[in-house]
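A.B. asks: Here is my input, please return the structure:
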Amino acid sequence: MTLRIGNASGFYGDRFDAMREMLTDGELDVLTGDYLAEFTMLILGRDRLKDPAAGYARTFLRQLEECLGLAHARGVRIVTNAGGLNPAGLADAVRKLADRLGIPVRVAHVEGDDLTAAHPGSLAAHAYLGGFGIAACLREGADVVVTGRVTDAALVTGPAVAHFGWGPGEYDRLAGAVVAGHVLECGTQATGGNYAFFNERAGDLRSPGFPLAELHDDGSCIITKHPGTGGFVDVGTVTAQLLYETGGARYAGPDVTARLDTVRLTQDGPDRVRIEGVRGEAPPPTLKVGLNRLGGFRNEVVFVLTGLDIEAKAALVQKQLTEALGKVAEARWELVRTDRPDADTEETASALLRLVVRDPRQEAVGRVLSGTAIELALASYPGFHVLAPPGKGSPYGVFEASFVPRGEVEHTAVLHDGRRIPVASAADTLVLDAVPEAPLPEPLPPGAVRRAPLGLVAGARSGDKGGDANVGVWVRTDEAWRWLAHTLTIDRFRELLPETRDLTVTRHVLPNLRALNFVVDGILGEGVAAQHRFDPQAKALGEWLRSRHLDIPEVLL
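C.D. replies: The predicted structure follows:
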């Protein structure tokens, strides 16, 4: 029997109307919503500092006010991690909402992930739980299940476990559900959003429909969307999302380690992609813990440099601020050459010089930029002005990943009637080891080449994991794979992306997907909340790679 699971949110701030659209545009059994990310946990932590009753995604509650009656009438169960740092608080709020609307629903929640008390100095410390707590809630009749920090894929594995009756040792089935959950978790990224080859498709991308999975008892599934909705689903969009924010062939989670090198994708009709063959292994003996803390204060100002002598102008203002910048903990300069020679508009004749300062003291970062930098307005380079006046400085966060033994986490399902069901930890575990690199295909025979952008042949999708970034690169034909696998080495990757030259880069080979996945250690500093670089979540790192030129065989072009 097929289980139809849809998703209506890929992040805190996603399309508000998506919940209603998913409930009205087609059939569903379960509707999920993913509201949490590393950065979101910091935001919710700061909310909780101001109000101990806060700490959950309030958007979800407003969406539910419009849609709870619809879900109840259609028999659709709702599973969400919108509980954030306060799943019990959100569950109570949903109950009050249901009572006010006169809708008889049973609300349960999952807890045990909050380890903040055990990590002094952290604003929020939360273990990533699996799907068996969600499954316990659903088996006991919950209509709405609220969680805190579970893995994104757990929103799918939990309903699948409850529906099909899988046990904790059925690793292949669980791994199939994890892969389905990973495809759904970022919403419209599976239906044409943020897709490398978007300009090759005629589909309406103004408002892509959200994805759903038709799950089967053997762990296989079909990824699709509701009929008539925007966007498109094909092997490429699913491949891109499979590579997003992953690493090697082993994709570890609290319930199972899914082997991404076993995933097989086939087009099963218009807007339908079949995922099958996924193998699973026992999960690791530890659980990941996300630690968020306040790192200090940051401030920034962007100087506009126009016309001639751009580098000399930049050097002058840097010299003028040298003494003042010695009084802050960290200062970073970045000159962005957006200027063009003989430009016909002032904006295109201008370059941008960005200065970011960080310090434990707010007054220090405020004084340097609001004071010293702006005092140069009449005493520096010709044409001096800034994009916007700097403020007093704002707090920034730091994300770190840690690991704890499974036995230290009390995973608990709290039912609608108050009963508490302990969720057993995995009986069998397996320490993660690197998978031996898969054999490469035969290289293409020598032939004529042309200098051209990599993106004419390859797609890419990149993202962040703490301070690291990954760039997944894939091609759509076997012939192109024979070229890519041998050409895009770690050395070539570093050559094409010079910002990675001094960093550790690891390459993972995924032949079934015709893909390479590169993990770049430390390129994002202390994580997205620290705003370490221009693109703090590495969202466009893959597109930068695709824009780089190299010699490509003409047979592929």
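A.B. asks: can we go C-alpha only for contacts and neighbour counts from here?
C.D. replies: Fine.
A.B. asks: Can you tell me which helices and strands whichever helix or strand Ala331 is part of packs against?
C.D. replies: Using DSSP states H and E, Ala331 maps to strand 330-336. Helices and strands touching strand 330-336, by 3 or more C-alpha pairs under 8 Å, 6 or more residues apart in numbering; DSSP states H and E, are strand 350-359.
A.B. asks: I have a second one here; can you model it like the first so I can compare?
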Amino acid sequence: MTSAVRIGNCSGFYGDRLSAMREMLEGGELDYLTGDYLAELTMLILGRDRMKNPGGGYAKTFLRQLEDCLGLAQDKGVRIVSNAGGLNPAGLADAVRALAGELGLDVRVAHVEGDDLLSRAPELGFGDVLTANAYLGAWGIVDCLNSGADVVVTGRVTDASVIVGPAAAHFGWQRTDYDKLAGAVIAGHVIECGIQASGGNYAFFTEVDDLTHPSFPLAELHDDGSAVITKHPGTGGEVSVGTVTSQLLYEITDGRYANPDVTARMDSVTLTQQGPDRVAITGARGEPPPPTLKVSLNSIGGFRNTVTFVLTGLDIEAKAQLVRRQLEAAVTVRPAEMQWTLARTDHPDADTQEAASALLHCTVRDPDPAKVGRRFTSAGVELALASYPGFHVTAPPGDGQVYGVFRPGYVDAVAVPHVAVHADGTRTDIAAAEDTLALAPVDEPSLPAPLPGGPTRRLPLGTIAGARSGDKGGNANVGVWVRTEEQWRWLAHTLTVDAFRELLPETAQLNVTRHQLPRLYALNFVIEGILGAGVAYAARFDPQAKGLGEWLRARHVDIPERLLP
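C.D. replies: Below you'll find the model as predicted:
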């Protein structure tokens, strides 16, 4: 087949809009509909679900969507591919078959398995963990689709793989068609997070006409690996070079984006606005994949609790020092970790009490729930009449909660089974890639010519720059982009690592690396360790670093007047 294949998305995370599957099926023509339900935190959630119910471990909302839409998808000839199987793709496949039977539908359901390495975690050197799942690629999905499956559910495949699989099956791509596969990976990376490609969480959101109910995106993929990102006509949101750039920068490192089937060169692509809500992605180049697969490892780290003190008015620092001394003296059995954070949310001469108040958080962690339980929070509340003036806390005494720890692992791809299980129960082993290339840093391109001098104005960086930030384990990335060649020349010379650290003081003592993506007029910064042991560890009040880019945009810099809109 040579005509474009239309692949839509109806989920960017476990908990996304429930009506999206029906909206995408009814909104226009599609060949495939995909959904991404898994994230590092989701695997922990599903792991705890499996502890309570060995038959669980998959995204239940996917079944609710199918109950409403499976017949509609079949009527329209749309095939569904999703990683909603989580830790139990076989269980989800059985549940989909049972649902189809209840609905009186003849649906061929296949699944992909082999990613779950929990039983082998000790021998692979991963230790005692709750979940251990390798990121598989797209070829198991391809095999299921080529064997006639209407619905394919997987466990932990890479987010882009649910898009790469349908494209490779549609066009009959081979495993060494690296440029084509890279184009599909990049298009998949754009749409797998759902509405983030069509105006959601967009830095310049005030420029989008209608974000009341934005649409999910779709990709029109061509046999050469090029793609057009768009959305159904007449729907809310916007697909622009800006929204696509923003999503391309999400949760990446440098110009190489490794997947199990291909390493896509993010620094190779060109974006072109073809028309309203149509952005072409061309020029993608691919390289052989690395010989190892990343493994998502989650474990129970212990128990966590927090007391938040409200400090109002004058002498905020002194009040914080007093209550800290008092609480540390009162907690005679010390937990393993005791972390204090003072958020100076107060304003001088404030016109409301809330605006006059700062928040002092004390977070404790320990393997023993007794050390961080009600005894700890009660010790904070007992200071109510004996501490700083205006003392109050944000919550009554409470018990500690379990927290998780994420870390990545790596394993030789040949050591991981990858199995396509067809609707009739037959099984196909999917071989690991034979042609591999160890991942290496990209050579940084030369800096563009500096901008000539001239008058400047001190304004927020976000006056001309967009940003998108997110989490990868304990690290975070902040992608920053501008919209013209002149703005790029200024940004590349101005926003150095030192300048980044100065603008975001919380990163000053951390390892920060900068990567240029000139074709996108973008820089990507990776901050190591800012999120501690991952999202569930909650090292920061923004544990997924979602607002880190917006903080950067709000910081003031000297911007040449010639660059201002």
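A.B. asks: quick one on the thing from earlier: the second structure: matching residues for the strand holding Ala331 of the first structure?
C.D. replies: Strand 330-336 of the first structure corresponds to residues 337-343 in the second structure, going by TM-score structural alignment.
A.B. asks: buried set for the matching stretch?
C.D. replies: Neighbour-count burial for stretch 337-343 of the second structure, counted by 16 or more other C-alpha atoms under 10 Å, picks out 338, 340, 342.
A.B. asks: Then stretch 18-31 of the first structure?
C.D. replies: For stretch 18-31 of the first structure, the neighbour count (16+ other C-alpha under 10 Å) marks 18-23, 27-31 as buried.
A.B. asks: again with stretch 109-123 of the second structure
C.D. replies: For stretch 109-123 of the second structure, burial by neighbour count (16+ other C-alpha under 10 Å) applies to 109-118, 121.
A.B. asks: so can I have a markdown table of those residues showing secondary structure?
C.D. replies: Below are those laid out as a markdown table (DSSP: H, G, I helix; E, B strand; the rest coil):
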| residue | secondary structure |
| --- | --- |
| Val109 | strand |
| Ala110 | strand |
| His111 | strand |
| Val112 | strand |
| Glu113 | strand |
| Gly114 | coil |
| Asp115 | coil |
| Asp116 | strand |
| Leu117 | coil |
| Leu118 | helix |
| Ala121 | coil |
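A.B. asks: Make JSON lines out of those residues and add distance to Arg97 of the second structure.
C.D. replies: Below are these laid out as JSON lines (distance: C-alpha to C-alpha, whole Å):
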{"residue": "Val109", "distance to Arg97 of the second structure": "7"}
{"residue": "Ala110", "distance to Arg97 of the second structure": "10"}
{"residue": "His111", "distance to Arg97 of the second structure": "11"}
{"residue": "Val112", "distance to Arg97 of the second structure": "15"}
{"residue": "Glu113", "distance to Arg97 of the second structure": "17"}
{"residue": "Gly114", "distance to Arg97 of the second structure": "20"}
{"residue": "Asp115", "distance to Arg97 of the second structure": "22"}
{"residue": "Asp116", "distance to Arg97 of the second structure": "22"}
{"residue": "Leu117", "distance to Arg97 of the second structure": "26"}
{"residue": "Leu118", "distance to Arg97 of the second structure": "26"}
{"residue": "Ala121", "distance to Arg97 of the second structure": "31"}
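A.B. asks: Which of those residues lies at the shortest distance from Ser268 of the second structure?
C.D. replies: Nearest to Ser268 of the second structure, judged by C-alpha to C-alpha, of those is Asp115 at 30.2 Å.
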